[in-house]
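**Q** sequence and predicted structure are below.
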Amino acid sequence: METLNNFKNFTDTLAVQSVRMPVLFTSHGSPMDIPLSKEEKPFWNSLFELGKNLQHKYEIKAALIVSAHWCTQGTFVNISPQQTQIYDYYGFPDEYYQVKYQAAGAPDIAREIKRIIPFVTETPEWGLDHGAWPMLMHLFPNADIPVFQMSIDYHAAPEYHFQLGRQLKSLRDKGVLIIGSGSLIHNLSLVRQRFATGDMTPFGWEAEYDHWIKKEIDQRNFDSIINYGTSHALGKLAAPTPDHFVPVLYSLGLMANKDEVRHFYEGAAKLPAFSERSFIMEGN
């Protein structure tokens, strides 16, 4: 991937910080969680506490979000100086569309990525989607961190996403916090079938897959995770489409040898075919 190597050469010219940024993989919750406060939802509170610690410990110049909700043919990067809030969920009460999170973008970084990686398409028409702002409004509630998103090429192989994450590693030394936002278990078809019966409880198999994927992450069994559809009997049930799983491949690709993994939220999901397991990787 010559263009990705060029990107690494570019990032090597940016100012290096003495403290390396961590990497996150996080859930962004269900749309039904949006009106809930951090006191009402433990996962939101875990993000709030993590965000306080991150801003105390690190000088974060910008956050790059790889969101499950921006899937494209090819790779796009958002260059907006002020991010538009995207309500990409449907059929909810009005209050779900009145929550505001107004963050600045990071257009200079985004435009340089385009200059070094020609296949990236710049666009001002995207913003912060459901994979970004519901999580960010608890992680950084003051919206004081510039944020931009890079899209997921829906048709690219899992190995590509992992390798792209690896190529982004040097950004960690330049003040960029990179966050993969998705869900390790996300089967929307099964969720809808379950809800149609009036039953909102998990199926029961979710815990088995969650235990397996945690073990693979902790043991750095990257090949197993990249081949998630065949590595475990429940793989295709847990992630029948790539969108919500692929963000974890970016995060794992960014892992450094000295990083330690800490699962900052691993409470059992209360919804069927869904996971809120979230973790941070840092070596400082």
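**A** Looks like it came in fine.
**Q** contacts, neighbours, all on C-alpha from now
**A** Fine.
**Q** that's a strand at residue 67, yeah?
**A** Yes: counting by DSSP: H, G, I helix; E, B strand; the rest coil, residue 67 falls inside a strand.
**Q** mind checking how far it is from residue 87?
**A** Computed with CA to CA, to the nearest Å, the distance linking residue 67 and residue 87 is 14 Å.
**Q** looking at those two, which one has more neighbours?
**A** residue 67 (27 against 15; other CA atoms under 10 Å).
**Q** before we move on, the earlier item: list residues touching both of residue 67 and residue 87?
**A** residue 129 (CA atoms under 8 Å, 6 or more residues apart in numbering).
**Q** centre of the chain to the biggest helix by length in the chain, how far?
**A** Longest helix in the chain by number of residues (criterion: DSSP state H): helix 42-57. Distance of helix 42-57 from the chain centroid (CA atoms, centre = their mean, to the nearest Å) equals 16 Å.
**Q** got the buried residues for it?
**A** Judged by neighbour count using 16 or more other CA atoms under 10 Å, the buried positions of helix 42-57 are 43, 44, 45, 46, 47, 48, 50, 51, 54.
**Q** again with stretch 275-284
**A** 275, 276, 277, 278, 279, 280, 281, 282.
**Q** determine the set of other helices and strands touching the helix or strand containing the fifth one.
**A** Taking DSSP states H and E as the criterion, the element that holds residue 279 is strand 278-282. The helices and strands touching strand 278-282, judged by 3 or more CA pairs under 8 Å, 6 or more residues apart in numbering; DSSP states H and E, are strand 23-26, strand 260-265.
**Q** quick check: which of these is buried the most?
**A** strand 23-26 (a mean of 28; mean count of other CA atoms under 10 Å).
**Q** how far off centre is that strand?
**A** For strand 23-26 - counting by CA atoms, centre = their mean - the centre lies 6 Å from the chain centre.
**Q** from residue 273, how far off is the residue lying farthest from the centre of the chain?
**A** Distance from the C-alpha centroid of the chain peaks at residue 197, with 30.7 Å (CA atoms, centre = their mean). Between residue 197 and residue 273 the distance is 15 Å, computed by CA to CA.
**Q** in addition, the following structure is provided for comparison:
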Amino acid sequence: MSSRRLPSLFISHGSPMHALHAGAAGEAWAALAQRIGKPRAILMASAHWETNIPMVTGTAQPETIHDFGGFPAELYRIQYAAPGAPALAEEVQGLLRKADICTGIEANRGLDHGAWSPLLHMYPDADVPVLQLAMQADRGARHHLAMGRALEPLRDEGVLIIGSGHMTHNLRDFFTQRGQGGGATASYAREFRDWVDQRIQENRADELVDWNTQAPSALRAHPTPEHFLPLFVALGAAGERWQTETVFAGFEGGSLAMDAYAFA
């Protein structure tokens, strides 16, 4: 692993089926990981873990959580046996508390598919310790940006900080469109994605934090906010000013924007 400062990442993790069939998005994640190299550990802020107060996993050997239903049996047999990082969990807790963000450690939670599905392609040997950071959906973008900023020093210690969520996440529209045979990209999803992308590219965090009232079709793009909030952890960890690399851009099923970014 290089001694240089690691980027922070945001990944739209897509359907759990990406674990079986990487597709273009999964191939982009894998190529990015090859360029980054093997980190000391990975801190994953996943949309699929929500708590009332910030929590971080302190599990020594986290289980693989199959937190979905109705998929092929092959998907439920997947195990991502990465070790945990209890000592790093305590460091994360300390950094957040230093920023006046009260944080607990969850000693028993495993890795949900927001974490292990992309990591299967990024680090398939499962030999990098992984811990998760929970989202607080009712506390908004500013809170998650502050968490990311508190964790920024970890990037100098070989820790890869990843926000795993989605650029747009309206599953009702996704399944409706799929039931109708797919089709063109939904205009509202494109408009929301473009609004967010412009502000990411131009370092306009002050506007992004008000996304739910300022972005076009915000509440249709995200009927609930948990899949968008990991972006703010990644942006916070990127610091006050960041350079953006677009790792992947595209749509799945016409309404799910699959954007992924690296921030340095």
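**A** Now that the structure is in, tell me what you want to look at. Keep in mind it's a predicted model, so treat the numbers as computed, not measured.
**Q** before we move on, the earlier item: make JSON lines out of the buried residues of stretch 275-284 of structure 1 and add distance to residue 91 of structure 1.
**A** Shown next, in JSON lines, are those (distance: CA to CA, whole Å):
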{"residue": "275", "distance to residue 91 of structure 1": "22"}
{"residue": "276", "distance to residue 91 of structure 1": "23"}
{"residue": "277", "distance to residue 91 of structure 1": "26"}
{"residue": "278", "distance to residue 91 of structure 1": "27"}
{"residue": "279", "distance to residue 91 of structure 1": "31"}
{"residue": "280", "distance to residue 91 of structure 1": "33"}
{"residue": "281", "distance to residue 91 of structure 1": "36"}
{"residue": "282", "distance to residue 91 of structure 1": "39"}
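**Q** how many residues are close by the closest residue to residue 12 of structure 2 other than its chain neighbours?
**A** Once flanking residues are discounted, residue 12 of structure 2 sits nearest to residue 166: 4.0 Å by CA to CA, 6 or more residues apart in numbering. When neighbours are defined as other CA under 10 Å, residue 166 of structure 2 has 28 of them.
**Q** what residue of structure 1 takes the place of residue 166 of structure 2?
**A** By TM-score structural alignment, residue 166 of structure 2 lines up with residue 183 in structure 1.
**Q** and for residue 251 of structure 2?
**A** So residue 251 of structure 2 corresponds to residue 269, using TM-score structural alignment.
**Q** once you drop chain neighbours, what's closest to its match?
**A** residue 275 is the one closest to residue 269 of structure 1 (CA to CA, 6+ apart), at 5.5 Å.
**Q** likewise for residue 182 of structure 2?
**A** residue 253 (6.0 Å).
**Q** burial check on the one you found, number of neighbours?
**A** 19.
**Q** does it touch residue 177 like I think?
**A** Yes: counting by CA atoms under 8 Å, residue 177 is a contact partner of residue 253 of structure 2 at 7.0 Å.
**Q** need the overlap of contacts for the two.
**A** Common contacts of residue 253 of structure 2 and residue 177 (CA under 8 Å, 6+ apart): residue 183.
**Q** quick one, what contacts the match of residue 166 of structure 2?
**A** Neighbour list for residue 183 of structure 1: 26, 27, 28, 244, 245, 274, 275, 276, 277 [criterion: CA under 8 Å, 6+ apart].
**Q** now the residues you listed in TSV, with distance to residue 141 of structure 1?
**A** Shown next, in TSV, are the contacts of residue 183 of structure 1 (distance: CA to CA, whole Å):
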residue	distance to residue 141 of structure 1
26	16
27	16
28	14
244	24
245	26
274	25
275	23
276	20
277	21
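**Q** quick one: which of those residues is nearest to residue 173 of structure 1?
**A** Minimum distance to residue 173 of structure 1 across those is 20.8 Å, recorded for residue 26 (CA to CA).
**Q** now which residue in structure 2 aligns to that closest one?
**A** By TM-score structural alignment, residue 26 of structure 1 lines up with residue 11.
**Q** equivalent analysis for residue 95 of structure 1, please.
**A** Using TM-score structural alignment, residue 95 of structure 1 lines up with residue 74 in structure 2.
**Q** secondary structure element for that match?
**A** Using DSSP H and E, residue 74 of structure 2 falls in helix 73-76.
**Q** next SSE downstream of that helix?
**A** Taking DSSP H and E, what comes next after helix 73-76 of structure 2 is helix 86-98.
**Q** how about residues contacting that following helix?
**A** By CA under 8 Å, 6+ apart, helix 86-98 of structure 2 touches 56-60, 102-105, 131, 147, 150-151.
**Q** please repeat the previous calculation with a cut-off of 6 Å.
**A** Contacts to helix 86-98 of structure 2, defined as CA atoms under 6 Å, 6 or more residues apart in numbering, come from residues 58, 60, 103, 150.
**Q** just the helices in structure 2 please.
**A** Counting by DSSP H, the helices of structure 2 are 23-36, 73-76, 86-98, 113-122, 140-151, 171-179, 187-201, 205-208, 211-214, 218-221, 230-237.
**Q** near residue 112 of structure 1, how many other residues are there?
**A** Counted by other CA under 10 Å, the residues lying close to residue 112 of structure 1 total 13.
**Q** re the thing from before, just give me how far the strand holding residue 279 of structure 1 sits from the chain centre.
**A** On CA atoms, centre = their mean, the centre of strand 278-282 of structure 1 falls 11 Å from that of its chain.
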